[in-house]
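1. can't give you the sequence, but here's the structure:
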């Protein structure tokens, strides 16, 4: 087993299982960039380990339809398009829709809880688990080397909105059969007790809408069908229509409605154009953008760049959790909406969202039921993995049988014993526009410097025979607070440094550029305490 993403982070979940030269992939998601990764669209798992072995991949199993578990599939299928994909009906509907945008036709096979499928020498059994999206599945992988249970994302809501419980009877049966390795969701392992019930959110949303006199905007993930259902029910209870806003929200809810996961009459909805012309106390806007994404609906409202104009007396409900790393962006959106006069309701001041992940109390139940021989916490930042491992030890799993890993670490399961035996190269794969994997950390460093420190270019014409400056230096700056005349002080320094280089016989263009870069870099650091990007251009004649 090799995790290629999802260890030490919330996102880009992907684990490969290899047996007798054949590879099974479980999940292939994306991670959304943070502020220190400017220009990046999404971050993928590192496919490097698979790139030369794509013919050995026998299948991709998707546990559920969230972006951090399925968003990377189109990029993986670019390497080989005919890999069979296994998942629940809703999960596959979401991924097929996504693949159409990439002009990829996939081989898919719908599976359901209780079903067993044989892929090469991997014997898979699918188990119902409860999550914040319908149709989530855990997968038990039986092999000649042992058995592995991968939970995907899950919790143990005892009164779920769709009536679909996490199948603890199946967990009990697996425990009695004997489980060699448990890969367990760690996201809420450091949260004591039990995750609150989803059903408690609906009345809160309905109450907020009933007290709102103006327009109401509710923002959530475009895949959170349960939350959208609650908003639809609350809108109907208050004699309001629902307008879906955001391309992914419209697309996903159309899929959910067609498959019967979203239950609402067609007349419940109104398109955005008509909604804007309606009295605003008769409509609820259900939108994306709850994570403060710059181009998403809420951010555009804050910047007054959207058809929906937020004003005094309006209500905005952020009905989702904060993904780690998005805090600053979300708080900026909240501040912007408040400044426009809106009443902003969020998880911090009202019970408008509950997590989709099991808290510590639920995880303890799982460990006691399954009695796994080995445990490998997955899906979480490092503190979550440690907390999950500690829970396993409290239930009797020996500390040496709890494997805290990192992306790329290789875990061998032999005769019921799991050990970390090595590592493969595993980094971050950046998607930037149409390019995949070409952006490096050095590129991102350059972008951060440009954003924070500015840009200075220096142009010189050098006599190839003498090495002395024939024209220049001409200096121009961008995003540098000082006026161009401040560089008058450094020009004599550059001329002196170039004369000394010429006296030493330096004629190589690159070497002369480095002389200029060092000279102006030292000066600007001392004189202005700045470290801008410096681009010297030297032409010889």
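-> Arrived safely, thanks for sending. Remember, predicted model here, so these are calculated numbers, not experimental data.

2. only C-alpha atoms from now on, for both contacts and neighbour counts.
-> Fine.

3. please, where are all the strands along the stretch 101-250 of the chain?
-> For the stretch 101-250 of the chain, applying DSSP state E, counting those that start in this stretch gives strands covering 107-110, 116-119, 122-128, 137-143, 146-150, 181-185, 216-219, 241-245.

4. which among those strands is found nearest to residue 437?
-> strand 107-110 (25.4 Å; Cα to Cα).

5. helices or strands next to the closest one in the packing?
-> Judged by 3 or more Cα pairs under 8 Å, 6 or more residues apart in numbering; DSSP states H and E, strand 107-110 is in contact with strand 84-87, helix 89-101.

6. return the distance of the longest helix seen in the chain from the chain's centre.
-> If you go by DSSP state H, the chain has its longest helix at helix 509-528. Computed by Cα atoms, centre = their mean, to the nearest Å, the separation of helix 509-528 from the middle of its chain amounts to 40 Å.

7. second one coming, line it up with the first:
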């Protein structure tokens, strides 16, 4: 059940107010604001990708309403890492005020700067590294190395007069990472000794027992699959998964194959990673996609986007025979990523389409070709025991993940009253080492639909679903407003409802009678006549055909 909207009280001096704007109850839109003494710090500003019940939507943004009129008070945006669900909404925030400083690691800032360039925005940035301290207004920040499925991820400790908050961002505790950069548990322990008043912790894998397998375990599997592949290999992954791309490059090089990047975001992001030294490209292994077409099938690996079944991504277009690379018998397709909740149907549709074309599709369900970038239950328990935080706010996850994370905290001895299961818009105040819920904002989804931002509502999406699922009926009639008599029509046209429009002959007399009855009862305006037609056709189509199409009546006065 959604929380009841409650306006929070005015913020008192010396109290830290924490508001998750996105990322709670969903995998995406991660954004949290921290406010004290009139200044605001934002951690992350990401997007959520649409599901099947949101047709036509490109991206979903956090609702900036709570800070829209207070952007002059924002001292900066800390970006924990370079994944879209943490940086993707930054361009839309900076459209409102371009000089808000962005703080992050080298790779994270390089990825967001490339994205902002497409929006013609040149940001103010501050590059930071693990172990670095920065003062932004009343916020004293310390950055801590954490391990994730993208290099250069950072947790951030936020120290204020109200207490210390530790935000993990996305993290895991891979002890054998490909870049040898482990989660800095010594820093966690030091912060824990000093006292962590509020711990915001990644919940994505809180319901997964044990420990997340190491990234290094994937290399041999990818190597074996590529070694056995008789023809072309197509690997689909997130366009920012540098570690996985590195493993593909190494395996391809080992077996005498060349690699071509497919997809604009893949080409852009891997170019950035290579330029900054995060991606080590073996000599001569990387080629342009046009050159790849001239190589023998058993000498090429395509590295593409589309592992989540996104309709416009490369892999989906391949499955639909809408891409210049035509998948066929003997090709091997590797889906090297986890399924984001909500994407299952889309992904399996792509798998079925590729299999039907003759490809051997290798995915997490039948081979160990991906490990998660998020800490499982065993790792989270370690963190709780090391930090011993006074209060816990599980973040980044669906409701079940948040609750599972809360239970882990309670198992380690943190009192249940000191754990908070919040939702987007929950207002929490930290004062004197205690966290309390003081309000609930009414925040919604902000849809990006082509060039439109925020213009599409849930009602619009409902109309789109009705059009897609139930069809469309239009009725045109010229009516004498005095008598209700139909002078011309009613003409009825349908799309996606019935092939033979003669089926509507049965309802036309009902429309004519209903209009005359309405006129007899005093109706004289075309709007009310339109509503009469809508109700009449709606009742008929529901009772006779068990359908609820969109009905658009057009009435013109004679």
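-> Okay, I see it. Predicted model, so just to flag it, every value in this text is computed and none were measured.

8. before we move on, back to that, residue range for the helix or strand just after the longest helix of the first structure in the second structure?
-> Later in the chain than helix 509-528 of the first structure, the nearest helix or strand by DSSP states H and E is strand 533-540. The aligned range for strand 533-540 of the first structure in the second structure is 550-557, by TM-score structural alignment.

9. mean deviation of the matching stretch from the first structure?
-> Once fitted to the first structure, stretch 550-557 of the second structure is off its aligned match by 0.3 Å on average (mean Cα distance after the TM-score superposition for the first structure).

10. now that stretch, how far from the centre of its chain.
-> 39 Å.

11. before we move on, what about stretch 111-126 of the second structure?
-> That offset, for stretch 111-126 of the second structure, works out to 20 Å (Cα atoms, centre = their mean).

12. what does it contact?
-> Identification of contacts with stretch 111-126 of the second structure by Cα atoms under 8 Å, 6 or more residues apart in numbering yields 82, 87-88, 90-91, 94-95, 98-104, 109, 269, 272.

13. please pick the buried ones from the residues you listed.
-> Using 16 or more other Cα atoms under 10 Å as the burial test, those include 82, 87-88, 90-91, 94, 99-100, 102-104, 109, 269, 272 as buried.

14. so which of the residues you listed comes closest to residue 59 of the second structure?
-> residue 88 (9.0 Å).

15. quick check: the aligned partner of the closest one in the first structure vs residue 449 of the first structure, distance?
-> Aligned against the first structure by TM-score structural alignment, residue 88 of the second structure finds its counterpart in residue 71. Using Cα to Cα, to the nearest Å, residue 71 of the first structure is found at 30 Å from residue 449 of the first structure.

16. do the same with residue 490 of the first structure
-> Residue 490 of the first structure is 21 Å from residue 449 of the first structure, by Cα to Cα.

17. the closest residue to the match of residue 88 of the second structure other than its chain neighbours: neighbour count?
-> What sits nearest to residue 71 of the first structure in space, not counting adjacent residues and going by Cα to Cα, 6 or more residues apart in numbering, is residue 29, at 4.5 Å. Using other Cα atoms under 10 Å, residue 29 of the first structure is surrounded by 27 other residues.

18. could you confirm residue 29 of the first structure falls within a strand?
-> No - secondary structure of residue 29 of the first structure (DSSP: H, G, I helix; E, B strand; the rest coil): coil, not part of a strand.

19. trace it over to the second structure, please.
-> Per TM-score structural alignment, residue 29 of the first structure is aligned with residue 46.

20. contacting residues around its match?
-> Here residue 46 of the second structure is in contact with 28-31, 61-62, 84-90 (criterion: Cα under 8 Å, 6+ apart).

21. just the residues you listed now: which is nearest residue 361 of the second structure?
-> Scanning the contacts of residue 46 of the second structure for proximity to residue 361 of the second structure, where the rule is Cα to Cα, the winner is residue 84, at 25.9 Å.

22. where's the closest one relative to residue 340 of the second structure, distance?
-> 13 Å.

23. please apply the same query to residue 291 of the second structure.
-> Distance from residue 291 of the second structure to residue 340 of the second structure, by Cα to Cα: 33 Å.

24. okay, the two: which has more neighbours?
-> Comparing residue 291 of the second structure with residue 340 by neighbour count (other Cα under 10 Å), the higher total belongs to residue 340, at 13 against 10.

25. any idea how far the residue mapped onto that one from the first structure is from residue 337 of the first structure?
-> By TM-score structural alignment, residue 340 of the second structure lines up with residue 323 in the first structure. Residue 323 of the first structure sits 20 Å away from residue 337 of the first structure, going by Cα to Cα.

26. do the same with residue 540 of the first structure
-> In terms of Cα to Cα, residue 540 of the first structure sits 56 Å off from residue 337 of the first structure.

27. okay, these two: which has more neighbours?
-> residue 337 (24 against 16).

28. look at the more buried one and give its secondary structure.
-> Residue 337 of the first structure - assigned by three-state DSSP - is helix.

29. wait, doesn't it sit right on residue 344?
-> Yes - judged on Cα atoms under 8 Å, residue 337 of the first structure makes contact with residue 344 at a distance of 7.1 Å.

30. any common contacting residues for these two?
-> What both residue 337 of the first structure and residue 344 touch, as defined by Cα under 8 Å, 6+ apart, is the set residue 316.

31. how about residue 264 of the first structure, what's its match in the second structure?
-> Checking TM-score structural alignment: residue 264 of the first structure goes with residue 281.

32. brain fart, residue 43 of the first structure
-> Under TM-score structural alignment, residue 43 of the first structure pairs with residue 60 in the second structure.

33. so who does that match touch?
-> 29, 47, 48, 49, 50, 445, 446, 447, 448.

34. so what's the residue count around the aligned residue in the first structure for residue 451 of the second structure?
-> By TM-score structural alignment, residue 451 of the second structure lines up with residue 434 in the first structure. Using other Cα under 10 Å, residue 434 of the first structure is surrounded by 6 other residues.

35. if I look at residue 434 of the first structure, how far off is residue 41 of the first structure?
-> From residue 434 of the first structure to residue 41 of the first structure the distance is 10 Å (Cα to Cα).

36. can you check residue 192 of the first structure too?
-> Distance from residue 192 of the first structure to residue 41 of the first structure, by Cα to Cα: 34 Å.

37. the more surrounded of the two?
-> residue 41 (15 against 12).

38. quick one: what's aligned to residue 463 of the first structure in the second structure?
-> So residue 463 of the first structure corresponds to residue 480, using TM-score structural alignment.
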